[in-house]
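**Student:** Sequence plus predicted model, see below.
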Amino acid sequence: MNSDSDVNSGAAAQDRPARPQIDRRRLLLSAAGGAAALAVAGGARWWARRDAARGPRLWSTTAASGRVVLSGGPQDGLFVSGYDGNLRALDPRTGAVRWSRAVGAADPMTENYGRPSAVGDGVLSVAAPTGLQTLDAATGDVRWQVPVARWTGLTWGQGPVIRGGSVFAAHDGALNAYDAATGERRWSRPLGPEGYLALADDTVYAVGREYGARAFDARSGEQRWAQGSVLGAYNTPVLHRGALLLTYATEDRTGTWVCSLDAATGRVRWQRRHGATNCAVSAAGGTVCFLSGDTLSAMDTETGEPRWTATTTLGLGRGESSMTVADGSAYVGTNDERLFAFDLDTGKQQWQDAPDDLRSDTEYTRVSLAAAGTAVYRSTRTGVHALGTLS
């Protein structure tokens, strides 16, 4: 690996790459943090000890930064849509760069967010500046690309999704389905200026501010149902236990509805109003979590009844925090490089990770998180960091 990378010595022996010879002159000690790292050939640093108050770091690398997406789990692929307009594939276990591919010059979207991307069926699709570009996930070779006249309203939550041999993307006012292998368009349906997508089995779901929520047959494009009562939806929906979970703005734009729709029929199961705005949603087990500002809240997925709330930090006060849940934990990443882990059942803080030097600048960015099992990956402008344990 050509970039700086840290690897935690607490990882299982069989998961480690062979350790190169240690350069003893580059032994780094951090008394303040209670940690010691051994700098070795190739820029890798093995964490020998960590302060108990900090998170269980696995590795970190400065070779990539941007939006992260996982393929399956830690044993598969980790992909980063960079702030610099490049796509990179990393080894989820070590942080080593497998390949890198330029998909367009940096622009306001990539500089603050990284371009939306999705991985599945052996391919990686990205909403590139010139169109929908699909690459071989193993090699980074371009398989196909289709021109897009307008990524209308393209934001953090909008981007392609992949399943069942198809790539689905909302652009040019329509929901489009493409053959994942060839790029041939299978069908297209009018949608509207926005399209936050989710997939389950043979159904693709789209939500947007102007039309609410809709469900389409993934093979034919036939509309299965429409729910217009959730106008103002503005985040990627989550499919969980037969429900489509989403957030949409109240009519006066002073709050947010967290809503559960029956994924098969579109019927409203429950909804709860909250005073916060711009809530991100994620779910696992019997709990749905949503984050707004410095407050993380949890509700029962079946009833919407509140379970617990926890407080994090607003970070630098600019940019946006991110949240995800997996394997009994809820994670919140802030743009000052901190990461919080909470017990999904109780809301009790499990650990907090912070850099040796907290950032004090006010550069706008959004933290990206991806989690699978007990491993969580955090990407900021300083690089990609892996924490937790690898199974």
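**Tutor:** Received the coordinates, thanks.
**Student:** C-alpha from now on. contacts and neighbour counts both.
**Tutor:** Will do.
**Student:** Please look at Trp308 and Met299 and confirm they touch.
**Tutor:** Yes - taking contacts as CA atoms under 8 Å, Trp308 lies within contact range of Met299: 7.3 Å.
**Student:** Between the two, point out the one with more neighbours.
**Tutor:** Shown here are Trp308 and Met299; by other CA atoms under 10 Å, Met299 has more neighbours (20 against 16).
**Student:** distance of the more buried one from Ser292?
**Tutor:** According to CA to CA, to the nearest Å, Met299 stands 14 Å off from Ser292.
**Student:** same check, this time on Gly95
**Tutor:** 30 Å.
**Student:** And for Gly73?
**Tutor:** Distance from Gly73 to Ser292, by CA to CA: 27 Å.
**Student:** Give me the neighbour count for Glu115.
**Tutor:** One correction, residue 115 is Arg, not Glu. 32.
**Student:** just checking, it touches Ser125?
**Tutor:** No - taking CA under 8 Å as the definition, Arg115 is not a contact partner of Ser125, at 10.2 Å.
**Student:** Just the buried positions in stretch 240-247, please.
**Tutor:** Using 16 or more other CA atoms under 10 Å as the test for burial, stretch 240-247 gives 240, 243-247.
**Student:** now stretch 119-128
**Tutor:** Quick answer for stretch 119-128 (16+ other CA under 10 Å): 119-121, 123-128.
**Student:** Also stretch 348-358?
**Tutor:** Buried residues in stretch 348-358 (16+ other CA under 10 Å): 349-354.
**Student:** Okay, one more to line up with it:
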Amino acid sequence: MDRRTMLQTAVAGLVGLGTVSGTASAGGNVTATASNGPLVYVGTSLSYNAYDATTGDHVWTFPTEGSSWSSPTVVDGILYAGDNGDEDDDATLYAVDATTGDEIWSFTDPGDWVWSSPTVVDGTVYVGEGGGSATDGWDYSVFAIDAETGDLVWEFDEVEDRVQSSPHVVDGTVYVGSHDSHLYALDAETGDEEWSVQPATGRISASPTVVDDTVYVGVDHSGLYAFDADTGDEQWSVTDKIQGVQSSPTVVDGIVYFGEGNTSTHTGALHAADATTGDHEWTFSEPDAPVTSSPTVSDGTVFVGEGHHEYKDISNDGDVYAVDAATGEHQWTFTNPDDSPVWSSPTVYDGTLYVGISPGGLFAIDADTGDKLWSTDDGVGRSSPTVVADPENGNSVDSRIHLGTLGHHHEWMGVMPDSGGDDDGTDDPPVDDDVYDAVATLSADDSDQVTGADLTILRGRLIDGDNEIDGVTVTGGDYTLLRGHLFN
């Protein structure tokens, strides 16, 4: 693992929790209720909103010039998100205080929409833009923007259709898909193309997932593909009897989970396949509409929402399903009271499943039973809800990222980390007052592994110079790094 990957935004103060995110917009915030967190953030038609994750009480609103379909990302208490353009179709990426909703900076690009969710790595925000069609004069690009100032770092404008896919950054490479049917690998520092591949003629709408040097990506009207992350060479594909994949794949314990269907098909399905070979494990075929929501995996359960289709004579139920991750057996169904599609991907935090239903609202559902806990009526669009345990200092680590299954702004995206439990089944030690968040420095006077070194917790990682030190024990305080956090 190189220094760039090591310094990707990691969990800060969220061991054993589950999600994070924020919101942004133009115009100034409207504060309703004070809250110290955790907060859940989600985009609505023309704003981003923060709610108390426990009660659903509204905390603040940040209005946007255009539709807020981009899912927010929070790093060090700053929320990054975009909109789909004002009356002149000028899209804006915002940096917003995650606690107050106050705007810090904005970056506007004429003639584009921000469809994708920002990815923040090593002080740089990566995001895709583009809307409409090239024949109508629309532009399509991937941008790298300074996370502190909002200044443009580089622009990759070789794509020929919109970039709705959210970038995934691993080992200094940006992986992103486009509606021009190509998957691109770009140098994260310069924006230069490393390689590109066209798996099929369908659009790539969802984000790629990178696990163990393999890039997994879904293609509309085609299937699921696995590519070598270094070369772009195809490893395997699942296309037989698949109607297309519009959602992002999720990889957990060697199994890749992906939704099937597109807006022109009658039905959808949730599939599980071997992540190394692509061999079929199981199929859950109960959804009667395309599964355009990306699967979320938590505690052995896969959660996924049902999208919509274009056939007017068929109901758009928009139900949410819980399925056993090992067997594909149905556990429960949350029946959408509005028969509206679920475009957003579920987020799990502290036993609660959060999901946006368009145009209904944000729903909080008991992850074990499927019972509704609370809901809003703000008309959530395609933005996925995300939760921040500590809005003032916390980072955006939604359950799909923190639990290792999928995300759009973290190096753990797409892979389930070790459970951290002991062989006897006991859980990780609890977080106590001696957990050190980024950035704290400890001095080790004596250690079998580290002697006389100054160790720094940098963005959730224990750093000695340019080297990452995982699992090190520092005597003199007997602190142990576990999942990016220090315990004593």
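**Tutor:** That came through, no problem. Keep in mind that what you see is a predicted model, and the values were worked out from it rather than measured.
**Student:** before we move on, back to that, between Gly73 and Ser292 of the first structure, which is the more surrounded one?
**Tutor:** Ser292 (21 against 17).
**Student:** Please tell me which residues of the second structure stretch 258-271 of the first structure aligns onto.
**Tutor:** Residue correspondence for stretch 258-271 of the first structure in the second structure, counting by TM-score structural alignment: residues 270-283.
**Student:** which other residues reach that stretch?
**Tutor:** 236-238, 251, 254-260, 269, 284-285, 291, 327-328 (CA atoms under 8 Å, 6 or more residues apart in numbering).
**Student:** residue ranges of the helices in the stretch 51-200 of the first structure, please?
**Tutor:** 108-112 (DSSP state H, counting those that start in this stretch).
**Student:** Please, where are all the strands along it?
**Tutor:** 57-61, 66-71, 77-82, 86-90, 97-102, 117-120, 123-128, 131-136, 142-147, 161-163, 166-171, 174-179, 185-190, 196-200 (DSSP state E, counting those that start in this stretch).
**Student:** try the stretch 251-400 of the second structure
**Tutor:** With DSSP E, counting those that start in this stretch as the criterion, the stretch 251-400 of the second structure has strands spanning 255-260, 269-274, 280-284, 296-298, 301-305, 320-324, 330-334, 347-349, 352-357, 361-366, 372-375, 386-388.
**Student:** Which residue range of the first structure does the fifth one align onto?
**Tutor:** Taken onto the first structure by TM-score structural alignment, strand 301-305 of the second structure occupies residues 287-291 there.
**Student:** with the second structure superposed, average distance for the matching stretch?
**Tutor:** Once fitted to the second structure, stretch 287-291 of the first structure is off its aligned match by 1.6 Å on average (mean CA distance after the TM-score superposition for the first structure).
**Student:** Can you tell me what Gly172 of the second structure aligns to in the first structure?
**Tutor:** Checking TM-score structural alignment: Gly172 of the second structure goes with Gly165.
**Student:** which non-adjacent residue is nearest that match?
**Tutor:** Ala180 (5.2 Å; CA to CA, 6 or more residues apart in numbering).
**Student:** Mind telling me what the one you found corresponds to in the second structure?
**Tutor:** Aligned partner of Ala180 of the first structure by TM-score structural alignment: Ala188.
**Student:** so who does the closest residue to Thr55 of the second structure other than its chain neighbours touch?
**Tutor:** Nearest residue to Thr55 of the second structure, sequence neighbours excluded (CA to CA, 6+ apart): Trp374, at 7.3 Å. By CA under 8 Å, 6+ apart, Trp374 of the second structure lies in contact with 55-56, 363-365.
**Student:** again, only using 7 Å
**Tutor:** Trp374 of the second structure makes contacts with 56, 363-364, as judged by CA atoms under 7 Å, 6 or more residues apart in numbering.
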